[in-house]
Each structure stands twice: as C-alpha cells, then as structure tokens.
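1. the sequence and its predicted three-dimensional model are supplied below.
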Amino acid sequence: MTHRVGYAPGVYDLFHVGHLNILRHARSRCDYLVAGVVSDEMARQAKGRSPVVPLTERLEIVRSIRFVDAAFVETVPDKLETWRQVRFDVIFKGDDWRGTEKGEKLERDFAGVGVEVVYFPYTVHTSSTLLRRALDGLVESA
C-alpha cells in the first residue's frame, strides 16, 4: 500500500473559507497532508507586501486545521527545493495557476521528479486580497 504525501502551499493570510476548501480537498486526495506556510519575507517578495497576520500565528492556525497533518515554513521560492526538504508525491494549487507561465513551469519541474500537480477551484468570491481591501477601506474611513 502506497502512502501518498500531499503538499498545499500558501500564505494563508486572513484565513478564510477558500483556504479551508483547498486544505479539505487536498486531504481527500492524499494520505498525509503537509501545508506549506509561506514566510513573511517570501510573501513580500511574491506579493509586494507583508501579510497582515504574522507567520507564527498563520502557522498555528494552519496546524490546528483537522485536515492538516503537518505544517512546513516555506522559505525559498524554488518549489523543487521545497520538495527536496518535504518529499511529497502531489502538490495542490488553486486553478488560478492553471495555464499560466508559473503553473506550466511548476508542471514541467515536477514532471521530472514524478510529482503530480493537482488544481482545485479558486474561491473567487472570497480571497485574502479582497479581505485586505475591505480592511484598508475601514482604516481609511475611520
């Protein structure tokens, strides 16, 4: 019997139902789920701004989700380097990556080491970006 390890990376800032859905769906497709929580520095590099919720708190929230077996702090942008550290069989991403340059690179890189890339529906009506805009609006009007 094969033990299938899954990896679900994300910033997981302003944790919301979209995050929960990805983790729930990911866990249903593997035997052991590792959530990769992107460091504050990596989030700044990727998104141009720091997360609202600090890494230690995001890590604690994600570790507490029943679908997650382990949480890993992602500190390098190269997903293959992360794979060398975690050794997963499948990586889960939102389908907003499908068909993009970064998604195609991910697929090429992981095909070389036998890792499957699985996309899940992106939660369009709720995102950390939308929540952050709402918070910014509240602060500006206060």
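-> Alright, I've got the coordinates. Numbers count the residues shown, from 1 in each chain.
2. from here on, contacts and neighbour counts on C-alpha atoms
-> Fine.
3. now do the SS call for residue 2.
-> coil (DSSP: H, G, I helix; E, B strand; the rest coil).
4. who touches the residue nearest the centre of the chain in this structure?
-> Nearest residue to the geometric centre of the chain (Cα atoms, centre = their mean): residue 10, 2.1 Å. Applying Cα atoms under 8 Å, 6 or more residues apart in numbering to residue 10 gives the contacts 35, 36, 37, 38.
5. next up, a second structure to put side by side with the first:
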Amino acid sequence: MSQRTVITFGTFDVFHVGHVRVLQRAAELGDRLVVGVSSDALNFAKKGRSPVFNEDERLEIISSLRVVDGVFLEESLEKKRDYIIEQQADVLVMGDDWAGKFDWVKDVCDVVYLPRTPSVSTTGLIEHIAGMS
C-alpha cells in the first residue's frame, strides 16, 4: 500500500503556534508531510520585505519538527503544480485565507483549506515587536 503524501507551503518566518497547529493538522491528513519553505527572494516579492530569518534558518526550523518528513525551497508561486508532482503529493494543504485559490491543482491532488489559528499572525507579531523598540 502506498503512502499518502501531504504537501504544504509557507514562509514560516517568526515561527509561532499557528504554524505548529497547521503543520500538525496537515500531517494528520496523510502518512508523510512535505513542506515547501518560501525562498528569501520569493518572500520579498510577495511581501515587499525580507524575512526576519533567512531561508536556511527557516528550512532548519521546519525540518527539525517531528511531524515534517521533508522540506524543500519554494522559489516560485507559479511552480506549485510542479512541486506537487515532484513530491508525489496526494493532498495540498493551505490556510483558508487562500480558499479557492489553489483549486486549479485539483486535477493532480486533493486540496484542503484549513482554518487559520485566530489571533495569531506573523505580520501582527512583527509589527508588535517593531512597536516595542
């Protein structure tokens, strides 16, 4: 019997409990969890700022989690389908803030949108910390 592989993506900058919870819930949907961590360049293109922790540090953080079986660097949003196929993923998991935006890959895998953890956001944490200085 083949393993059910789950894939998800994120920046995972300023790692927090919301990240832990989404990764745990994603892992429960299969036998193997693979995580694409946004490159520094992709993060800058998406958010207009560099991440607090660089891509090597973020890859190390995510790969150290017991629910994560593999990590890779996501360098392009347009390559989601390629990443899914390369990782032989059966399920794509994204936060519900992306609801409907990845339905275009349903021909190669199932797509599940999980609710985000209320009251926690990386951007909010960064703004809070910046305001403290």
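-> In hand now; what should we look at? These numbers come from a predicted model, not from an experiment.
6. what's the TM-score once they're superposed?
-> TM-score of the superposed chains, computed with TM-score structural alignment, normalised by the length of the second structure, equals 0.93; 132 aligned residues with a Cα RMSD of 1.2 Å.
7. ok so, going back, distance to residue 97 of the first structure added to the contacts of residue 10 of the first structure, as JSON lines?
-> JSON lines is the format used below for the contacts of residue 10 of the first structure (distance: Cα to Cα, whole Å):
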{"residue": "35", "distance to residue 97 of the first structure": "18"}
{"residue": "36", "distance to residue 97 of the first structure": "17"}
{"residue": "37", "distance to residue 97 of the first structure": "18"}
{"residue": "38", "distance to residue 97 of the first structure": "17"}
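8. and residue 128 of the second structure, which helix or strand is it part of?
-> Residue 128 of the second structure is located in helix 122-132, with elements delineated by DSSP states H and E.
9. hmm, I was thinking of residue 67 of the second structure
-> Applying DSSP H and E, one finds residue 67 of the second structure in no helix or strand.
10. the helix holding residue 128 of the second structure vs the first structure, mean deviation?
-> For helix 122-132 of the second structure, the mean deviation from the first structure after alignment is 0.9 Å (mean Cα distance after the TM-score superposition for the first structure).
11. report the aligned residue range of the first structure for that helix.
-> The alignment of helix 122-132 of the second structure onto the first structure (TM-score structural alignment) covers residues 128-138.
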